[in-house]
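Engineer: Give me a 3D structure for the following:
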Amino acid sequence: MTTSSTSRTYGYVRVSTRRQTVDQQMDALLAAGVPADNIYGDVISGAKWDRDGLSDLRKLLRSGDTLVVVALDRLGRSLSEMVKLLDWIVSEGIELRSLREGIDLTTPTGRMLAGIFASLAEYERALILERAEAARDAARARGRQLGRPKSMDAEKIETARALLASGISRVQVAKRVGVSRAALYREIPVV
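Structural biologist: Presented below is the predicted three-dimensional model:
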């Protein structure tokens, strides 16, 4: 593909949490010749498709432009969304370079490799979810409380039942016991 003189190079960086930093990705993109002003990014899980930085970048990219990422998994982890993004990139005539994998999406081999790496990223995410579920199952088997603790213990439930039996409204009972009305309805449903 021939690029015009107005073609630009853009970069995209992403980390999943605020505890992580994009410094290494920024350094790699700058070393690859991406102008600092043309680097967009997000701090959000790759599984989330609504990403402001990626959306802004997609509005700027034109045919002949080059998008550079450190690794394909920075673009996303969902195979279906990754395929959609790669299809969009190809159909718009945008060149994609992935530094880690050495992929150039303008070639048939590059497109094949991009699909393989996207599949591997989705597989890794599935493994992470599977491990998390196994950890939750192990915790349940040991009798550990998962999630938020219940707002009503046995004593609060007994007090609430007594107050309700005396004719006090659910709104007042919830206030007296110190729980939300939803918690009260959950623990003592209306019959």
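
Engineer: switch to C-alpha atoms for all contacts and neighbour counts from now on
Structural biologist: OK.

Engineer: Which parts of the chain are helices?
Structural biologist: Counting by DSSP state H, the chain has helices at residues 23-31, 52-60, 79-91, 108-141, 154-165, 170-177, 181-187.

Engineer: Looking at those, spot the one closest to V69.
Structural biologist: For those, proximity to V69 was assessed by CA to CA; helix 23-31 is nearest, at 7.1 Å.

Engineer: Show me which positions of that closest one end up buried.
Structural biologist: For helix 23-31, the neighbour count (16 or more other CA atoms under 10 Å) marks Q25, M26, A28, L29 as buried.

Engineer: same thing with stretch 90-101?
Structural biologist: Buried residues in stretch 90-101, counting neighbours by 16+ other CA under 10 Å, are found at V90, G93, I94, E95, L96, R97, S98, L99.

Engineer: from those residues, which two are the most distant?
Structural biologist: By the measure CA to CA, G93 and L99 form the most distant pair in the buried residues of stretch 90-101, at 19.2 Å.

Engineer: Quick check: the gap between the most centrally placed residue in the chain and Q20.
Structural biologist: Taking CA atoms, centre = their mean, the centroid of the chain lies closest to S45, which sits 2.3 Å from it. According to CA to CA, to the nearest Å, S45 stands 12 Å off from Q20.

Engineer: Here is a second sequence; please produce its structure as well for comparison:
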Amino acid sequence: MRFGYCRVSTKDQCLDRQIEALKAAGVDERNIFCDKMSGVKEHRPALDDLLSRLREGDSVTVLSFDRLARSTKQLLSISEQLETMGVDLISLKESVDTTTPQGKLVFQIFSAIAEFQRSIIKEAQREGIEAAKAKGKIKGRPRVSQEKLEAALSLYDRKQMSVREIERTIGISRGTLYKAIRERESF
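Structural biologist: Reported below is the predicted structural model:
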């Protein structure tokens, strides 16, 4: 059976382009597994589900290897797992089929390039943050005012609103509210 996997890094990004490419390559939409999270994560729900369904003779198609993993180590690990299971890996963008020796070589080269790209992105991000800090533009997450915190705690104590309603009404996060409750209780 032919399966497909697609991934974007954030919930705001769209999977449509990848899904359409996989369908055009002959993958039935019911067999396309999608994650909206970083490719660095070792465990991704849709990928784990896909891997659990694969059987010998199946194939996994991806738009590009960087959709499957963002490090050479992880990409090679997934590739070896698929090879051990007797499952073929096909990348549409790189035109690579890992069932051939040439395909395996090209696969390893592309996985190294994907890891290199990820490193460059991280380095540029780190440099941008350092530059912003040097200019005094980044000081961390903004603090919630004491008045907002006290109002939220008061509403919480009266039990007239749910935590979600308190979040919306006061404009604070659930984590901030629970942290304030824990701190108050520890005194």
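
Engineer: thinking again about what came up before, quick one: the helices of the first structure as TSV, columns for distance to L72 of the first structure too.
Structural biologist: Output for those, formatted as TSV (distance: least, CA to CA, whole Å):
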stretch	distance to L72 of the first structure
helix 23-31	12
helix 52-60	13
helix 79-91	9
helix 108-141	7
helix 154-165	51
helix 170-177	51
helix 181-187	44
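
Engineer: Indicate which one of these is closest to G147 of the first structure.
Structural biologist: So among these, helix 108-141 is nearest, using CA to CA, at 9.9 Å.

Engineer: once the structures are aligned, where does the closest one end up in the second structure?
Structural biologist: Per TM-score structural alignment, the counterpart of helix 108-141 of the first structure in the second structure is residues 101-134.

Engineer: Comparing the matching stretch with the first structure, how large is the average distance?
Structural biologist: Superposing on the first structure and averaging over aligned pairs (mean CA distance after the TM-score superposition for the first structure), stretch 101-134 of the second structure comes out at 1.0 Å.

Engineer: Tell me the buried residues in that stretch?
Structural biologist: By neighbour count on 16+ other CA under 10 Å, the buried set for stretch 101-134 of the second structure is G103, K104, V106, F107, Q108, F110, S111, A112, I113, A114, E115, R118.

Engineer: How far does stretch 12-25 of the first structure sit from its chain's centre?
Structural biologist: Mean C-alpha position of stretch 12-25 of the first structure versus that of the full chain (CA atoms, centre = their mean, to the nearest Å) differs by 13 Å.

Engineer: Buried residues, that stretch. List them.
Structural biologist: Neighbour-count burial for stretch 12-25 of the first structure flags Y12, V13, R14, V15, Q25 (criterion: 16+ other CA under 10 Å).

Engineer: Out of these, list just those in strands.
Structural biologist: Residues of these located in strands (DSSP state E): Y12, V13, R14, V15.

Engineer: for these, which one is nearest D65 of the first structure?
Structural biologist: So of these, ranked by how close each gets to D65 of the first structure (CA to CA), first place is Y12, at 13.2 Å.

Engineer: if I pick the equivalent of the closest one over in the second structure, what's in contact with it?
Structural biologist: Using TM-score structural alignment, the partner of Y12 of the first structure in the second structure is Y5. Listed by CA atoms under 8 Å, 6 or more residues apart in numbering, the contact set of Y5 of the second structure reads I32, F33, C34, L47, L50, V60, T61, V62, L63, R67, L68.

Engineer: Of those, select the buried ones using a PyMOL command.
Structural biologist: A single PyMOL command selects the buried members of those (16+ other CA under 10 Å):
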select buried, resi 32+33+34+47+50+60+61+62+63+67+68
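
Engineer: And the aligned partner of I94 of the first structure in the second structure, how far from R126 of the second structure?
Structural biologist: Per TM-score structural alignment, the equivalent position to I94 of the first structure in the second structure is V87. Noted for V87 of the second structure: a distance of 38 Å to R126 of the second structure, by CA to CA.

Engineer: Equivalent analysis for A114 of the second structure, please.
Structural biologist: The spacing between A114 of the second structure and R126 of the second structure, counted by CA to CA, is 19 Å.

Engineer: Ok, E115 of the second structure next?
Structural biologist: Distance from E115 of the second structure to R126 of the second structure, by CA to CA: 17 Å.

Engineer: of all the buried residues of stretch 90-101 of the first structure, which comes closest to R62 of the first structure?
Structural biologist: I94 (6.5 Å).

Engineer: check contacts around the closest one.
Structural biologist: Taking CA under 8 Å, 6+ apart as the test, what I94 of the first structure contacts is L61, R62, S63, G64, D65, T66, L67.

Engineer: One more pass at 6 Å, please.
Structural biologist: Going by CA atoms under 6 Å, 6 or more residues apart in numbering, I94 of the first structure touches S63, G64, D65, T66.

Engineer: counterpart of the third one in the second structure?
Structural biologist: Taking TM-score structural alignment, the alignment pairs D65 of the first structure with D58 from the second structure.

Engineer: Quick one: neighbours of its match, just the number.
Structural biologist: Using other CA atoms under 10 Å, D58 of the second structure is surrounded by 16 other residues.
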